[in-house]
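Asks: Give me a 3D structure for the following:
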Amino acid sequence: MTRQGIDYQAVFQGLPGMVALLTPDLVYADVNEDFLRNSGRSHEDLIGRYLFDVFPDNPNDPAATGARNLAASLQRVLATGERDTMALQRYDVRSLERPDQWEERYWSPINAPVMDADGRVVLLVHRVEEVTELIRARGRAGGGRARVLEAELYTRSRELQELNERLRQAHAREREVALALQDAMLPAPRLADHHRAAVRYQPAVGTLNVCGDWYDLVELPGHRMAVAVGDVVGHGLAAAGVMGQLRSALSAASRVSAGPARALEVLGLYARSVEGAESTTAVSVHVDWDTRMLTYSSAGHPPPALLHTDGTVVFLDQATDPPLGARPEHVAGPQAQVGFGDGDTLVLYTDGLIERRHEDIDTGLTRLGQALTAHRDLGSEDLADALLLDLLPAAGATDDTALVVIGL
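Replies: I've put the predicted structure just below:
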């Protein structure tokens, strides 16, 4: 049977074990046959209904945490885009025969994301295995000892869930600190106001995804400016700290180097001494308004875009080296030039603006070129906002985005 000939709805219904598909609002979108059979519910009981309206916590048990723990797990998947395996849960279920009574149940859940082409979580796969009978069978076989083990297992599961919640809160605090650190280290947009420059930094969604993206604008002698963006591999405070070191080093090197290639060479040598700077990408463009020339060099970074007044877009991709420190021996970096006209626009960005999971980078570059052409009549500030609106997923990107738009 070919891949095209597979009936995936039939596959879903035939999956062994209880599997449900939930929307990001935690509403049932679909369930398989095992879910209906083992839960004792019908499609009408489930589809289109909020998860915790169907399966609330036992109101007669003040210590019940099943719904809270499940909600926390699902929110983690939505925020991180990563699978979450929960500890064994006691999650009582209302009796179908006697709605005023609750049946003691034990479950082993796994929650996983389903992504769209833009990296957004559009569905949640909620797979759950009921282990109530296993717990009871062990209790019958082992008597008091089994009940002790059952209680210990449940206690350990509760402790693990509480530990996960503390870790989530710690990651959230780390995200806040990393964002504050990035904000303090990135230059203020007013540094280049007279050059019609607009800068944007859009952090990724989720508590774990603050990255090391940066931008920099440096006034040079004469009617010139150095513009750069870069991207440190990694997340959180460590990436933000490395970003600060590299941005400062490139800013200083740009002031004394003969051109962008030499500035990136210096940065590459420096990056070898900074832990966590491996595989960092960066691109630098020197703008000379007197000669109407752009001189540029890239270290493994997506190419800047030059938008002409007639709507054509040229990507500056003729001077690209590997990421910083990637070469075993130091060599001179490439450098290229291109002219620009009055009213043209230079756009530098990090990969969060164009890259999507399971998609070739050329697709993202084409999308960027089309957006630039469509908005060619906008000024720098409005163009920056339009690009973020057009190119970033509505639910938020899973990678940071730094963006610089320079009116030439």
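Asks: contacts and neighbour counts: CA atoms only from here.
Replies: Fine.
Asks: From Ser284, how far off is Ala184?
Replies: Look at Ala184 and Ser284: by Cα to Cα, to the nearest Å, they are 21 Å apart.
Asks: Please generate a structure for the following sequence too, so the two can be compared:
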Amino acid sequence: MTGREIDYTAVYRASPNAVALLSPKFVYEDVNEAYLRVAGRRRDQLIGRHVFDVFPDNPDNPEDPDTSGVGSLRASLERVVESGERDAMALQRYDVELPGSPGRWEERYWAIINVPVRGPGGGVALIVHRVEEVTELVRATRGRDDRERSQVMQAELYSRAQELQEVNRRLRRAHAREREVALALQDAMLPAPRPFAGHQAAVRYRPATEALNVCGDWYDLVDLPGERVAVSVGDVVGHGLAAACVMGQLRSALSAASRVATGPAQSLDALGLYARSVDGAESATSVVAFLDWSTSSLTYSSAGHPPPALLAPDGSVRLLDQATDPPLGARLVPEPRPETTVPFTSGSLLVLYTDGLIERRGEDIDAGLARLTGSLARHRDADPEELADLLLAELLPSDGIVDDTALVVIRL
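Replies: Okay, here's the model as predicted:
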């Protein structure tokens, strides 16, 4: 022993661990500098205040209320006071309201240990409340798990990309014959659908008036195991061979992803990761629907694309707009996309399309959607081939098509 007296208050203040001292009533008695940093609060905002007044529960937290941050922490603190024993909590999601921004919450994850300090009478006089923020670790782990789950899809996408690289090289060498190449691309990339499970389907493609015969829109129908089919449409910004090359890569990649994905959202998750490595795929949009005749239901997910329309036999029209998300590659940090499942009546018609069918310059998109739903209701008795022709005739402008259009109509 050196005989030197240690200033434990100074040690507490300088400790790199974030520690607060709470009363048995869960009121802040003291906090160190590390705690102030992770809490994002000043000392005067904490001392003398109840911990759950400073950090209430997030009312928008989708977690079960029984496992909320407040409920779990309160239970731990009560156990410490009652038992006089330390309590190490399981990893907690405990959102924090941003200082100076009421109603705005930040998702945070914490590792927490609560330790009792006994007073002269033997009872709990203080609670040492040590917290460690692990939000970044949780996010990194979540990202790693997502990568592991997508290994099968990534391998398939890589194989498809290798095949398409040779197509792209040939396109560049054939620049002097752009029109002939465009015609060949249109036949190869957008073939007529094969019959599947006895269900009728019609597809149409119309390029912009001033573009080559192929542009950046695509459609695809993929047979899946059982009585299921994946159908998609998509849109790449731009016209001509450059847009066609990107369209071909994305269409093939999505076709591959749909064959191994559990649903449309997962197939778009994979396509979004792939699109980030494809020049010209920025802001591309797509919508995917998985149709299941064994359950008379369809599941869909949209990446910034206009909503599909479901036409019932009675003429009612439902726009499928409850599972929308930003375009492919729009987020710097990818997040799982939403998907929604809806039932359908036998004999209904599902219509997927690109924005050239409904959008007009200087006009709100709701006007175009109203034209579409009105045309569908009028022609509810038409078969898919007839309906596809009627929609193009009624909805495309008569003075020239300014944007290419892809259209798929399926009898359910």
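Asks: the more surrounded of Ala184 and Ser284 of the first structure?
Replies: The residue with more neighbours, out of Ala184 of the first structure and Ser284, is Ser284; 29 against 11, by other Cα atoms under 10 Å.
Asks: what stretch of the second structure lies opposite the helix or strand hosting Leu21 of the first structure in the alignment?
Replies: Remark: Leu21 of the first structure resides in strand 18-22, with elements defined by DSSP states H and E. Aligned using TM-score structural alignment, strand 18-22 of the first structure spans no residues in the second structure.
Asks: Specify the local secondary structure of Arg204 of the second structure.
Replies: In three-state terms, and counting by DSSP: H, G, I helix; E, B strand; the rest coil, Arg204 of the second structure is strand.
Asks: And the residue opposite it in the first structure once aligned, how far from Arg175 of the first structure?
Replies: Under the alignment (TM-score structural alignment), Arg204 of the second structure maps onto Arg200 of the first structure. Counting by Cα to Cα, the separation of Arg200 of the first structure from Arg175 of the first structure is 18 Å.
Asks: SS state for the aligned residue in the second structure for Pro323 of the first structure?
Replies: With the correspondence set by TM-score structural alignment, Pro323 of the first structure lines up against Pro327 in the second structure. Using three-state DSSP, the three-state assignment for Pro327 of the second structure comes out as coil.
Asks: correct me, but Pro327 of the second structure touches Ala284?
Replies: Yes - with contacts defined as Cα atoms under 8 Å, Pro327 of the second structure counts as touching Ala284 at a distance of 5.9 Å.
Asks: Looking at the two, which one has more neighbours?
Replies: Using other Cα under 10 Å, the more surrounded residue of Pro327 of the second structure and Ala284 is Ala284, with 26 against 21.
Asks: returning to that earlier point: with neighbour numbers in mind, choose between Arg200 and Arg175 of the first structure.
Replies: Neighbour totals were compared for Arg200 of the first structure and Arg175, and Arg175 leads with 22 against 18 (other Cα under 10 Å).
Asks: Which of the three states applies to the more buried one?
Replies: Here Arg175 of the first structure takes the helix state, with states given by three-state DSSP.
Asks: next one: the one 3 residues further on
Replies: Remark: Ala178 of the first structure carries the secondary structure label helix [criterion: three-state DSSP].
Asks: which ones are touching it?
Replies: Residues counted as contacts of Ala178 of the first structure (Cα atoms under 8 Å, 6 or more residues apart in numbering) are 210, 236-237, 240.
Asks: As TSV, those with distance to Ala319 of the first structure, secondary structure and neighbour count would be great.
Replies: As requested, these are exported to TSV (distance: Cα to Cα, whole Å; DSSP: H, G, I helix; E, B strand; the rest coil; neighbours: other Cα atoms under 10 Å):
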residue	distance to Ala319 of the first structure	secondary structure	neighbour count
Val210	29	coil	27
Gly236	31	helix	20
Leu237	31	helix	21
Ala240	27	helix	26
